[in-house]
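> fold the following and give me the result.
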Amino acid sequence: MTESKPETPLLTPSSRMLPDFKKSVKLKYMKLGYHYLITHGMYLFLSPLVVLIGVQLSSFSRKDIYDIWEHLQYNLVSVIICSTLLVFLSTLYFMTRLRPVYLVNFSCYKPEESRKCTKKMFMDHSRASEAVLSLPPNPSMKEARKEAEMVMFGAIDELFSKTSIKPKDIGILIVNCSLFCPTPSLSAMIINHYKLRGNIRSYNLGGMGCSAGIISIDLAKELLQVNPNSYALVVSMENITLNWYPGNDRSKLVSNCLFRMGGAAILLSNKSSDRRRSKYRFVGVVWLASFC
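Take a look at the predicted model:
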């Protein structure tokens, strides 16, 4: 019997040295470059053509230009076909291109001094609660709703005061909150409070953890791509008051450690008139791993 030879590995050392394309940062820049190319493709294509036409026309004399004009007058059909094709291509480009999205302004809820709590105060209250094996009585839904209104309306009022936007100008409303998801929804509370218009596109995201803020911004961007001349209001808030865990089980204390009470309002726009006064221009969403 001959001695069996050991099997050769399928992966050679050189193949193991290949980069992980899924985790490569260069793919992000390739995506941004592709996005820039598609967005400005018409300008990049027409710029050399316009330069060539300008150089060619500059070499013509007045007699040559007059002869060309006489030739076009006798070829009316060709002129109409070319003009129609040019108008069709221009219309197709402006209808299919990605609309730029701008972050006009944003604001965060700033509580009163009496409602602020330092880390030391929080730990002292937690230890005192553990000593009696229970936290203060769980607040009612009515009290939690009042606190949520205070947080949301405070951030939105400050945002409206920073800009000249009126509530009736808002076409898209997106609200996200992980722990506090009442009925009627938080988005319905905002619509009724500010008397937003009846055909507003309203979305209420709940129970999605820390990623809900990024998801809300990405959803607003997608909606602004298909709704021209619109404003999108994104309200990201949290209210742990009603969902505080009073026990000592470590596996259930994650929400107590991660979430507090607060809110922020972000105003997005796809109007070209908001380009100069906007703080940022939306480029893209980069999804990262989240542990919460």
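> use CA for all of it now, contacts and neighbours both
Fine.
> all strands for the stretch 51-200 of the chain, in order.
In the stretch 51-200 of the chain, the strands defined using DSSP state E, counting those that start in this stretch lie at 101-108, 170-177.
> before we compare anything, build this one as well:
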Amino acid sequence: MEGAERGSEIQIPQTRRLPDFSQSVKLKYVKLGYHYLMTHLFTLCLVPLMAVLLVEASRLSPEDIRQLWLQLQCNLVSIMACSVFLVFGATVYFMSRPRPVYLVDFACYRPASELEVPFNKFMEHSRLKGDFDDSSLEFQRKILERSGLGEETYFPKAMHYIPPCPSMAAAREEAEEVMFGALDILFKNTNFNPKNIGILVVNCSLFNPTPSLSAMIVNKYNLRGNIKSFNLGGMGCSAGVIALDLAKDMLQVHRKTYAVVVSTENITQNWYFGNKKSMLIPNCLFRVGGSAVLLSNKSGDRRRAKYKLLHVVRTHRGADDTAFRCVYQEQDDTGKTGVSLSKDLMAIAGGALKANITTLGPLVLPISEQLLFFFNLISKNLFDEKVKKPYIPDFKLAFNHFCIHAGGRGVIDELEKNLKLLPENVEASRMTLHRFGNTSSSSIWYELAYTEAKGRMRKGNRVWQIAFGSGFKCNSAVWEALRYVKPSPNNAWDDCIHKYPVHILD
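Next up, the predicted model:
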């Protein structure tokens, strides 16, 4: 009897789960049908209207047609005036609309294999340096295990010595190797003459020497004297999108030219040697990396370009003191400099994301999702007690690929959860974090390179690059593939793409 009672108790919840599952499947297909209906609503309404017009036109007699022609001749002045107005309006529209910005190609730097830093080497060097106490060493070990990083990420040369030698010369050497390495690959793949660069934008948050990093590139490649060059510093991991936005604006002003955007970060002089826990996290996450992107506003480059830039949306929460200080470079109690990460970082990032997608959503979401979001907003205002959860739009209907800044495992987890993404939607981000670590502003380009290396980019596919940075900022860039995109030669994933995706332990 006891066994039967237990069996019956077990069977009850099992029989209740089946309707829930079938109900969720039904709701899924109902929503899918609704999406297709709203997407093609205009076409569905236009077809019957065109059919009615064709039927009515077929009923006109030759006499009716002749009378209509006579009426048009009598109103010749009105017709000419309307024609002139339409031509003038069309001319103004085409002259004032934004010039298209094309991404011809991009390249990501892959360091030499001798710069790899597996976990045991990282911990051994940390112990031998003698600056960390046992608590700090254990804390770093736990961060590494939970970080989502793999065993093949890279440190600069200066950090492989014992003790490390973080000099200005070593920092310059790291910057040159990364920037010039990415640019050399880009120029070789595109057969591009660097002297044709009209606009140069370089971003690196923590290393800003004099002369600037952009001046180092001008000097290395002997770029022309009237180049418009910019060097962005202190803008965090989202500076890559900011640099892209600046290049886009410059391409609207200067006709028929090229822009190059270089994104990187410098590890050599920014290693933290103290024992403050919040400052030790960047030591465990940040690794060597950089990218170079070639943009064009020439219509003739559309044929060879990979992508077209559709939107750039930037959100800044710096007016809020808590957001402003959540990623903060400072000295600890012993005078050692590092970057401190606040415990409120994820909550602040969530607020910045919400503000960003509120602006981005109307630009990219299909009308079906926009209507659902609008009705939910109205219902929440009218019936606040009943509607507790805001409607999260389904961005999978707007984008085919997601490049989420590989800032850490927690960042990717939060966006996957909040945006209701599937594991395959965040695969490129997780694998980039595993293979290259947090390469700061260039991580979104390693993720796009991963997608290309997997052969998943089709013509018309839309890509969402989203990054977070100190300040606090959340920035998005939206691209559309102009063709089936194959990986360029010397893709950063060439030697290992066959091994990915890999399973990452919880």
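> dump the strands of the stretch 51-200 of the first structure into CSV; add mean neighbour count as well.
Supplementary listing: those in CSV, determined by neighbours: other Cα atoms under 10 Å:
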stretch, mean neighbour count
strand 101-108, 22
strand 170-177, 23
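> reformat those strands as TSV; add distance to Val226 of the first structure.
Output for the strands of the stretch 51-200 of the first structure, formatted as TSV (distance: least, Cα to Cα, whole Å):
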stretch	distance to Val226 of the first structure
strand 101-108	11
strand 170-177	12
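> of these, which is nearest Ser202 of the first structure?
Taking Cα to Cα as the measure, the strands of the stretch 51-200 of the first structure were each checked against Ser202 of the first structure, and strand 170-177 came out nearest at 4.8 Å.
> so where is the closest one in the second structure?
Strand 170-177 of the first structure corresponds to residues 197-204 of the second structure when matched by TM-score structural alignment.
> and if you look at stretch 233-240 of the first structure?
Taken onto the second structure by TM-score structural alignment, stretch 233-240 of the first structure occupies residues 260-267 there.
> if I look at the closest residue to Thr432 of the second structure other than its chain neighbours, how far off is Asp321 of the second structure?
Nearest-residue entry for Thr432 of the second structure: Glu447, 5.9 Å, with adjacent residues in sequence omitted and distances by Cα to Cα, 6 or more residues apart in numbering. Summarising the geometry, the distance separating Glu447 of the second structure from Asp321 of the second structure, computed by Cα to Cα, to the nearest Å, is 32 Å.
> who has more neighbours, those two?
Neighbours per residue, other Cα atoms under 10 Å: of Glu447 of the second structure and Asp321, the larger number sits with Glu447, 28 against 11.
> hang on, the more buried one packs against Leu433?
No. Distance between Glu447 of the second structure and Leu433: 9.1 Å, which falls outside the contact criterion (Cα atoms under 8 Å).
> coming back round to it: what's in contact with the match of strand 170-177 of the first structure?
Applying Cα atoms under 8 Å, 6 or more residues apart in numbering, the contact partners of stretch 197-204 of the second structure are 213-214, 223-224, 226-236, 239-240, 243, 246-247, 250, 257-266.
> ok, now stretch 67-87 of the first structure?
The contact list for stretch 67-87 of the first structure (Cα under 8 Å, 6+ apart) is empty.
> then stretch 97-117 of the first structure?
For stretch 97-117 of the first structure, the surrounding residues in contact (Cα under 8 Å, 6+ apart) are 38-39, 151-152, 154-156, 158-159, 162-163, 221, 224-225, 262-272, 274-275, 277-283.
> circling back: figure out which of the strands of the stretch 51-200 of the first structure is closest to Lys31 of the first structure.
Between Lys31 of the first structure and these, the shortest gap by Cα to Cα is with strand 101-108, which sits at 17.0 Å.
> average offset between the closest one and the second structure?
Compared with the second structure after fitting, strand 101-108 of the first structure deviates on average by 0.9 Å (mean Cα distance after the TM-score superposition for the first structure).
> what is the neighbour count of Gln140 of the second structure?
For Gln140 of the second structure, using other Cα under 10 Å, the count is 23.
> make that Val241 of the second structure, sorry
Residues near Val241 of the second structure, counting by other Cα under 10 Å: 27.
> for the residue nearest the centre of the first structure, give me its contacts.
Within the first structure, the residue whose C-alpha comes closest to the C-alpha centroid is Ile217; the distance, by Cα atoms, centre = their mean, is 2.6 Å. The neighbourhood of Ile217 of the first structure, defined by Cα under 8 Å, 6+ apart, consists of Val234.
> what does Ser291 of the second structure give?
Ser291 of the second structure makes contact with 106-109, 179, 182-183, 262-264, 442, 445-446, according to Cα under 8 Å, 6+ apart.
> do you know how far the aligned partner of Ser278 of the second structure in the first structure is from Leu258 of the first structure?
In the first structure, the residue paired with Ser278 of the second structure is Ser251, using TM-score structural alignment. Distance from Ser251 of the first structure to Leu258 of the first structure, counting by Cα to Cα: 13 Å.
> so which of the two has more stuff around it?
Between Ser251 of the first structure and Leu258, counting by other Cα under 10 Å, Leu258 is the more crowded of the two (11 against 7).
> roughly how far apart are the more buried one and Met189 of the first structure?
Going from Leu258 of the first structure to Met189 of the first structure by Cα to Cα gives 25 Å.
> same question for Thr241 of the first structure.
As defined by Cα to Cα, Thr241 of the first structure lies at a distance of 18 Å from Met189 of the first structure.
> the two: which has the busier surroundings?
Thr241 (22 against 17).
> for that one, give me its contacts.
Asn138, Pro139, Ala144, Met261.
> at 10 Å instead, please
With contact set as Cα atoms under 10 Å, 6 or more residues apart in numbering, Thr241 of the first structure has these partners: 138-141, 143-145, 147-148, 179-180, 256, 259-261.
> strands of the second structure, residue ranges please.
102-108, 197-203, 228-232, 258-264, 290-296, 307-316, 327-331, 337-341, 401-404, 462-469, 473-481 (DSSP state E).
> need the outlier residue of the second structure, farthest from its centre.
With Cα atoms, centre = their mean as the measure, the second structure has its most outlying C-alpha, relative to the mean C-alpha position, at Glu63: 62.6 Å.
> show me what contacts it?
Under the criterion of Cα under 10 Å, 6+ apart, the neighbours of Glu63 of the second structure are Trp69.
> and if you look at Asn475 of the second structure?
Listed by Cα under 10 Å, 6+ apart, the contact set of Asn475 of the second structure reads 237-242, 245, 312-316, 352-353, 356-357, 360, 465-469.
> okay, now Pro136 of the first structure: neighbour count?
Counted by other Cα under 10 Å, the residues lying close to Pro136 of the first structure total 9.
> all good on my end, thank you.
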